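**Q** No sequence on hand, only this structure:
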């Protein structure tokens, strides 16, 4: 299977409007000019007035742009605050999607092929659904809608997205061995590198294109949790200005600026509405086919003070939720 990129992400939160404010005012994302399923109106004419703020659907879901795609991040109202509801993995076309469905079914994995209405709800041409061994909901798709009119509300800010996809996320998973097999052997992701946290835990970094990793995962004994997602910017000054805006906005900045040793990302982390963390960075490594996976030690060249504590806090919070749900 040849996955092109992590194309989009769907997040659940108690207050999508708060996430819209955060994404627009702090991160510099742009509200989607039309949400999936809405008409674009006649060419050269103003779009029909929906009576809602841009990027907000009838059900209150929020859709956000980072580049020429119609949308990259969707935020839906959910009782589970900060939950990763789904993510989209892009394929080249309908033949590739049909082949992927056949490969998954040959592995005994349940797959649902989407209807035209399902595809319209994601602004794509074709779509199919499955889950990874930890229960994360995957959407395989092709033919995303393009809207070239991206302009960040923050002057001159640009994201590193395009063919590289929306960014990356780090997942706590509850069956890492099976997840690793699923993403690498079945979906075709490649291991970039890994770091051990003792004899029974290792954070693995997986890629599907030149971006160092699109998915990272580790079993923290905390179930299935979105720990953080990355948005990458083109310029270090944009990262620094985002840090300034985060502080003015009163957000919890959970790590100082720093540079990761493995992917070279210069970044900081902050707590987003919904309880998970968002990494904002620049300068991430791009890998080619000559790259060999390796184990590395020490997560950072410098900085990122507070990051380890934030990861531990997230795992403890998730374990407490699991215990409360089981009692």
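**A** The structure has been received and is ready for your questions. Nothing here was measured: the structure is a model prediction, and the numbers come from that model.
**Q** contacts and neighbour counts: CA atoms only from here.
**A** Fine.
**Q** residue boundaries of the strands in the stretch 151-300 of the chain?
**A** With DSSP state E, counting those that start in this stretch as the criterion, the stretch 151-300 of the chain has strands at 168-172, 190-196, 202-207, 215-218, 225-232, 253-260, 266-271, 277-282, 294-295, 300-303.
**Q** For residue 203, see how far away residue 193 is.
**A** For residue 193, the distance to residue 203 (Cα to Cα, to the nearest Å) stands at 9 Å.
**Q** now swap in residue 234 and tell me
**A** With Cα to Cα as the criterion, residue 234 and residue 203 are 26 Å apart.
**Q** Pick out whichever of these two has more residues nearby.
**A** Neighbour count, other Cα atoms under 10 Å: between residue 234 and residue 203, residue 203 has more, with 20 against 16.
**Q** Just give the closest residue to the more buried one, not the sequence neighbours.
**A** residue 218 (4.7 Å; Cα to Cα, 6 or more residues apart in numbering).
**Q** hang on, isn't the one you found packed against residue 198?
**A** No: the criterion here is Cα atoms under 8 Å, and residue 218 misses it with residue 198 at 12.0 Å.
**Q** between these two, which one's more packed in?
**A** Shown here are residue 218 and residue 198; by other Cα under 10 Å, residue 218 has more neighbours (26 against 7).
**Q** structure B:
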């Protein structure tokens, strides 16, 4: 099955906007841009009008996730996706007002197995002005999308089946996390745009968002900034077994984590062989206790 989804294009989360403004600029190096909607902050990581939307509200950890935006390349591909969803019994609703708000040409709303809100669209607006990172970093985005989202699920097998059987994602690989199995899925050459696992403890929702930058220096400088600011590092620097990302994890103002990394692996579907790994990291990625149960939090950081 060929996916009509080409990328994870954007995320919408809830959290304290003023804290996100400082965190986004000082730690992540994402650029805030004007929003037409009071109580929202929009952030760019490239030429797109935005990649991350923060709706003002209290931090709620995994449940901070408000929407995942899945991009399709053209209007015919979007309509083909909608037809496929409808044929498989998925309730899909077109939302023209939300399309204007999201600055896309057309948008449809539906939900995945765990009830996460998904927004399929085409034609996201681009900004004619240059992306200017407050930290001078460049992100790996473009056709690969904003990054990846690691989702907590009530049933990872069923959640993964929704993304593969319904949306056409392909299996990249799996990891034995000790207390659960992580399932990693791709829709373009990025090693995974979605990952799911049934981690005991946290509710279904967003475990972490991965943002990839172009250099190890940018990762290291961000790591130093996090330590100087006193933000909660949840995983130290390390390298993953499956996607080879060198990264660290930091808690966001919303209560989910951001994985900040570089050198992520790319997949060529014609040559790719699915593997299973018995550990999440080759080196590093030491869990840092920030008051949550160590095992579930550690397992989420892959």
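**A** Looks like it came in fine. Since the structure is predicted, the reported quantities are computational estimates derived from the model, not experimental observations.
**Q** what's the TM-score for these two chains?
**A** Scored against TM-score structural alignment, normalised by the length of structure 2, the superposed chains reach a TM-score of 0.91; 290 aligned residues with a Cα RMSD of 1.9 Å.
**Q** picking that back up, how near is the residue mapped onto the residue nearest to residue 203 of structure 1 from structure 2 to residue 238 of structure 2?
**A** Under the alignment (TM-score structural alignment), residue 218 of structure 1 pairs with residue 197 of structure 2. Using Cα to Cα, we find residue 197 of structure 2 at a distance of 20 Å from residue 238 of structure 2.
**Q** Kindly report the same for residue 107 of structure 2.
**A** Per Cα to Cα, residue 107 of structure 2 is found 38 Å from residue 238 of structure 2.
**Q** got it, and residue 189 of structure 2?
**A** Counting by Cα to Cα, the separation of residue 189 of structure 2 from residue 238 of structure 2 is 22 Å.
**Q** got it, and residue 100 of structure 2?
**A** 40 Å.
**Q** Which of the two has more residues huddled nearby?
**A** Comparing residue 100 of structure 2 with residue 238 by other Cα under 10 Å, the one with more neighbours is residue 238, at 20 against 12.
**Q** counterpart of the more buried one in structure 1?
**A** Residue 238 of structure 2 maps onto residue 258 in structure 1, by TM-score structural alignment.
**Q** Chain neighbours aside, what residue packs nearest to residue 61 of structure 2?
**A** In space, and not counting its chain neighbours, residue 61 of structure 2 is closest to residue 255: 4.0 Å by Cα to Cα, 6+ apart.
**Q** and the one you found, what does it touch?
**A** Contacts for residue 255 of structure 2 (Cα atoms under 8 Å, 6 or more residues apart in numbering) come out as 59-62, 64.
**Q** Please identify which pair of the residues you listed lies farthest apart.
**A** Farthest apart among the contacts of residue 255 of structure 2 by Cα to Cα are 59 and 62. That separation is 9.2 Å.
**Q** Quick one, which of the strands of the stretch 151-300 of structure 1 gets closest to residue 74 of structure 1.
**A** Counting by Cα to Cα, residue 74 of structure 1 lies closest to strand 225-232 out of the strands of the stretch 151-300 of structure 1; the figure is 13.2 Å.
**Q** orientation of the closest one relative to strand 277-282 in degrees?
**A** On the basis of axes from the mean of the first three to the mean of the last three Cα atoms, to 10 degrees, strand 225-232 of structure 1 is oriented at 20 degrees to strand 277-282.
**Q** now for strand 225-232 of structure 1, which elements pack on it?
**A** Other elements packing on strand 225-232 of structure 1 under the criterion 3 or more Cα pairs under 8 Å, 6 or more residues apart in numbering; DSSP states H and E are strand 83-90, strand 168-172, strand 277-282, helix 307-326.
**Q** Buried residues, stretch 155-167 of structure 1. List them.
**A** When burial is assessed from 16 or more other Cα atoms under 10 Å, stretch 155-167 of structure 1 yields the following buried residues: 157-161, 164-167.
**Q** Is it possible to get a markdown table of those that adds distance to residue 8 of structure 1?
**A** Output for the buried residues of stretch 155-167 of structure 1, formatted as a markdown table (distance: Cα to Cα, whole Å):
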| residue | distance to residue 8 of structure 1 |
| --- | --- |
| 157 | 20 |
| 158 | 17 |
| 159 | 14 |
| 160 | 14 |
| 161 | 10 |
| 164 | 11 |
| 165 | 8 |
| 166 | 6 |
| 167 | 9 |
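**Q** circling back: tell me the contacts of the match of residue 238 of structure 2?
**A** Residue 258 of structure 1 makes contact with 266-268, 300-305, according to Cα under 8 Å, 6+ apart.
**Q** do residue 112 of structure 2 as well
**A** The contact partners of residue 112 of structure 2, taken as Cα under 8 Å, 6+ apart, are 118, 159, 162-163.
**Q** Nearest to residue 6 of structure 2, out of those: which one, please.
**A** Nearest to residue 6 of structure 2 among those: residue 163, at 12.7 Å, using Cα to Cα.
**Q** Verify the contact between the closest one and residue 169 for me.
**A** Yes: between residue 163 of structure 2 and residue 169 there is a contact at 5.6 Å, judged by Cα under 8 Å.
**Q** out of the two, which sits in the busier spot?
**A** Using other Cα under 10 Å as the criterion, residue 163 of structure 2 and residue 169 rank with residue 169 on top: 26 against 22.
**Q** what residue of structure 1 matches up with that one?
**A** Per TM-score structural alignment, the equivalent position to residue 169 of structure 2 in structure 1 is residue 189.
**Q** residue contacts, the nearest residue to its match once chain neighbours are set aside?
**A** Of all residues not flanking residue 189 of structure 1 in the chain, residue 208 sits nearest, at 5.0 Å (Cα to Cα, 6+ apart). Applying Cα under 8 Å, 6+ apart, we find residue 208 of structure 1 in contact with 2-5, 188-190, 214.
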